[in-house]
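Q: Sequence first, then the predicted structure, then my questions.
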Amino acid sequence: MSRHIVTPSHFYQHATCPHWIWYDRFGDPARKGEVPELAQKLLDQGVVHEVEYVKGLALSPVTAADPADALALTLKLMRQGVDLIYQGTIEAEIDGAIWRGRPDLLEKRKGKSSLGGYYYAPVDIKSSHSIHREQQLQLAFYAMVLERVQGVRPKETAIINVDHERITFRPSAVHIGKTRAAVKEILDVMDGKRPPLRLASKCKRSPWFRECVREAEEGNDIALLYDLDSRAHPALRAAGIHTVQDAARMDVSMLPKIPFCSAQKLERVKLQAESLATGELRWMARPKIPYAPLRIYFDIEGDPLLDVQYLFGFWIEGDGEPRYVRFLAERPEDERAMWNEFLAWTATLPDDFAVYHYADYERAHTLRMAEEYGTSPVFARFASRYVDLLKIVKDCVVFPLYFYSIKDIAKSKFLNYHWRHKKAGGAQSIFWYEQWLETGDRNMLQDIIDYNEDDVVATAHLHRWLLEHREN
């Protein structure tokens, strides 16, 4: 039996959805969907910035496509002691598996190793501002492989971020332990240990998402229940709650203490199960929504890869013809100017208005940007008018849905709202923005603007729907 091969891409797949690895190995390929464009970009993260950064560097590239050939050439360059190896392949057998990686750069450092009076340390080029958790695991992974290859583990690794700044990372014993644990979980899945059913919004980035949903639906599994912490699943199953019907019939007062799920949350889970079982809404209370004659619906588009908010969009009703207003950062470095334009606009608003948004993103990020770029009394006034419609929805009504994003709720049979673009979504907006930055194609920019306008109109549509049901 051949040994399993683990690569850094498995960290991203496992963190996104452990079933991704399982279905790749044991699933029916005909059922596999396409990798969403943003997910593919995350797997290939940093390619454009990488090419830009390495221009002019004196490096020794490894261009062989075959892993065995690439490994042989990399080891040859390491023994020769070249200063900088680009796209080299390293691998080692660790705990009975082949750990294989391709660091963007292998830098020669002074120090004793099996190679002589020097050793190599990994440096990755990423399109982010800081080191994310998966990148830490990846660098620790490379360091552990290099320890087997050259007899010494590099104590210091680094990424080159989107601004071409070097950010040092020193893998500690904790990081090494987490990397080993993550690899063990990945290997367990490769060996056939099926991960427990779990549906989360990030699972939508997996090409096997529909297959995960199908499997959960076939068993009518409690994984379908919105906002039920997956860490509570084992205790619920042990108490005999396996299906949506079980949850709909459960007597919360008779259950043992369920970790990560209070009795109050369990009552909400029961209502969610009843709603799914019948396909109908479950109203808990009359919607309480602050009224204002001027209604502003707000949505932000942001890119976590670049750590930038690039579009503020508003749909405005109550002072004439409804209209869309936007502020755009065409480049990440334009974010401050966009913020200042937004601040100037808030000063033009009348006294009586409310700002409706969906989920906490807009509130949290505008407050953060106010700290970074500066605030004003008019922004403080603006921020004091925030009304989170998601919180209102969760307080008053249960939808028979697996997810409660604005897309899931607005597209449901109850609201029947439609976006113009077939691929519309927050992840797709990020992908479009990155494509715009790379290609300069203004059609991508227009797609983002159209999507954002549809988002704020959808928020207004939800608001009106809630008001209609409040009257009923």
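A: That came through, no problem.

Q: only C-alpha atoms for contact and neighbour calcs from this point on.
A: OK.

Q: Would you map the strands across the stretch 51-200 of the chain?
A: Taking DSSP state E, counting those that start in this stretch as the criterion, the stretch 51-200 of the chain carries its strands at 60-61, 84-86, 90-94, 97-101, 105-113, 116-125, 157-160, 166-169.

Q: now swap in the stretch 301-450 of the chain and tell me
A: Counting by DSSP E, counting those that start in this stretch, the strands of the stretch 301-450 of the chain are 308-317, 323-328, 353-357, 386-388, 397-398.

Q: Using CSV, lay out those strands together with distance to Ser201 and mean neighbour count.
A: Putting the strands of the stretch 301-450 of the chain into CSV (distance: least, Cα to Cα, whole Å; neighbours: other Cα atoms under 10 Å) gives the following:
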stretch, distance to Ser201, mean neighbour count
strand 308-317, 21, 22
strand 323-328, 27, 17
strand 353-357, 19, 22
strand 386-388, 20, 20
strand 397-398, 18, 20
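
Q: One more to weigh against that first structure:
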Amino acid sequence: MFITDSQLLSFQRCSRKAFLDVYGNWKQQESPTDFLQKLIRDSSEFRASIINNYNYQEPDYPHGNLIAGLKATELLMTEGVDVIYKGILMIQKSAIKLAPQNQIQNHNFPAINFVSHPDLLIKQPGDSRFGNWIYIPTDIKLSKRPKLEYQIVGAFHAQILGNIQECLPETARLILRTKRLYEVNLTQRLEQMQKTISELINMLQNCQEPEVFISRQKCHFCTWYNSCHAVAETQKHLSLLPGVTSNRYSVLKSLNLTNLESLSKTNPDDLECHPEFADGVGVQVVQQAQSVWENKVILRNRNLTEKTDNQTLPIVFNPLNKLVNAPVELYFDIEAQPDINLDYLHGVLVVDKRYNTEKFYVHLAENPLDEKLIWHQFLDLVWKYPIAPIYHFCEYEIKTVKRLAKLYQTPTYLWKPLLKRFVDVHQVITQTITLPIESYALKNIARWLGFEWRNPEANGAQSVCWYEQWLKTGDRSLLDEIITYNQDDCYATYYIKEWLSKFNE
């Protein structure tokens, strides 16, 4: 059995993925999405930009031959090469051994090879079996921060390297997106790495398939997503409920609340004594379970309280009152690449109820340098309707208006009054009702209500890929796809707002 650094990284992110990569039915695995492929390309390009700053040597060996790769890497280390790129480190032993000063309990697993592929091995003064030098493992990551999983992998590199050069390096290094060098604290991370490796091996050796858990932030880009989601749907797994995080699910399991029916019948007070369910979260989660279990819309509690000098008085607050049926209404949606702070499309649907007309305006930066131009085009349009409410979904549009106003030194009178006109439809719906859905994202809500996108596969991540491809190829059909998707987003927001308005009647 081979245990690799990539497996270790995968296991930390999702133990089920690490299991399926070994034992899963490959026919159930999806092809990587365009956005995932973009992330891989971006990571590779960033790595190349860093590598080009070094005078390095690569080990020469037949592709895929790990033994030959290890020998070729050791040869370069013996020669004292300053920087080694794409080295292969491997221990053909039954255990990971720590240096004496860092000894912890070893786990003996027969017939296991530990393999790591650090991006760089950088020579430093020291004392190893090769001479008066040692090597430090260095990974290059397209990340703004030194995530724990990267540090654990760095400790894995260091441990294997320590066995090979007979001297544990003092640190492992990460070069991050900002080109900042981060040094991993091995005293902290080695023991964590050892524990994680033990759990990974036990899972693989005992063929223990981890429980499915759908995480909305991580799972959508995984090639096993559809397979896992199908399992979760069959089981009616609680991770499909909005508000059930992994930490909250652990609490629910400890309380033996592992299915929809039991959770829907739970007294929220029994949950709110746990920190994970405090501040009304327990009520929301139980209500969400009830909504899905009974397949119905549930009105949230609108009664709030207001403290005075002598007493606490109930006040009536109805978020639906924000949805004013104005003569003219604007529906606003942005397409952006947040990683590089570029907003390349402002779409505005103008609904004129006086004349029963709907017109979509698109302000598109065909070149990233046109961001300022389309920002002013957007301002010109919205000020043609100075009292029209501007409906949007989630808070990104408000944040963007503030960012662009600051970036382009826009006079206060042109942008600040807009903030009072913005109405976040997502905020209104989540403050008002509970729906029997998996997520309160725009698509989930609109599709539950019966709205459909013309391109079912279109989404924000795909839009980013289309825009990147447009810049490279000049293929205008890609811009058409982006515009169609953005227009549908505006109409979906309009669709939800109209439904909510009728719900309030």
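A: Everything's here; your move. These numbers come from a predicted model, not from an experiment.

Q: re earlier: most packed of the strands of the stretch 51-200 of the first structure?
A: strand 157-160 (a mean of 24; mean count of other Cα atoms under 10 Å).

Q: mean shift of that one relative to the second structure?
A: Taken over the aligned residues, the distance from strand 157-160 of the first structure to the second structure averages 3.7 Å (mean Cα distance after the TM-score superposition for the first structure).

Q: Determine the set of other helices and strands touching that strand.
A: strand 116-125, helix 133-150, strand 166-169 (3 or more Cα pairs under 8 Å, 6 or more residues apart in numbering; DSSP states H and E).

Q: tell me the contacts of the counterpart of Pro436 of the second structure in the first structure?
A: In the first structure, Pro436 of the second structure lines up with Pro400, judged by TM-score structural alignment. For Pro400 of the first structure, the contacting residues are 272, 275-281, by Cα atoms under 8 Å, 6 or more residues apart in numbering.

Q: returning to that earlier point: with Leu462 of the first structure as the reference, name the closest of the strands of the stretch 301-450 of the first structure.
A: Of all the strands of the stretch 301-450 of the first structure, strand 353-357 sits nearest to Leu462 of the first structure, with 10.3 Å by Cα to Cα.

Q: what's the average distance of that closest one to the second structure?
A: Counting by mean Cα distance after the TM-score superposition for the first structure, strand 353-357 of the first structure comes out at 2.7 Å.

Q: Tabulate the strands of the stretch 301-450 of the first structure in TSV, adding columns for distance to Ser9 of the first structure.
A: Formatted as TSV, the strands of the stretch 301-450 of the first structure follow (distance: least, Cα to Cα, whole Å):
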stretch	distance to Ser9 of the first structure
strand 308-317	25
strand 323-328	33
strand 353-357	35
strand 386-388	36
strand 397-398	37
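
Q: which one of these lies closest to Ala285 of the first structure?
A: Comparing these by their distance to Ala285 of the first structure (Cα to Cα), the top pick is strand 397-398, with 7.1 Å.

Q: what's next to that closest one, contact-wise?
A: 271-272, 275, 281-285.

Q: now stretch 259-267 of the first structure
A: 228-229, 231-232, 235, 252-253.

Q: Distance from the chain centre to it, please.
A: Mean-position distance between stretch 259-267 of the first structure and its chain equals 26 Å (Cα atoms, centre = their mean, to the nearest Å).

Q: What about the nearest residue to Glu358 of the second structure once chain neighbours are set aside, how many residues nearby?
A: Nearest residue to Glu358 of the second structure in three dimensions, chain neighbours excluded: Val351, at 4.5 Å (Cα to Cα, 6 or more residues apart in numbering). Applying other Cα atoms under 10 Å, we find 20 residues neighbouring Val351 of the second structure.
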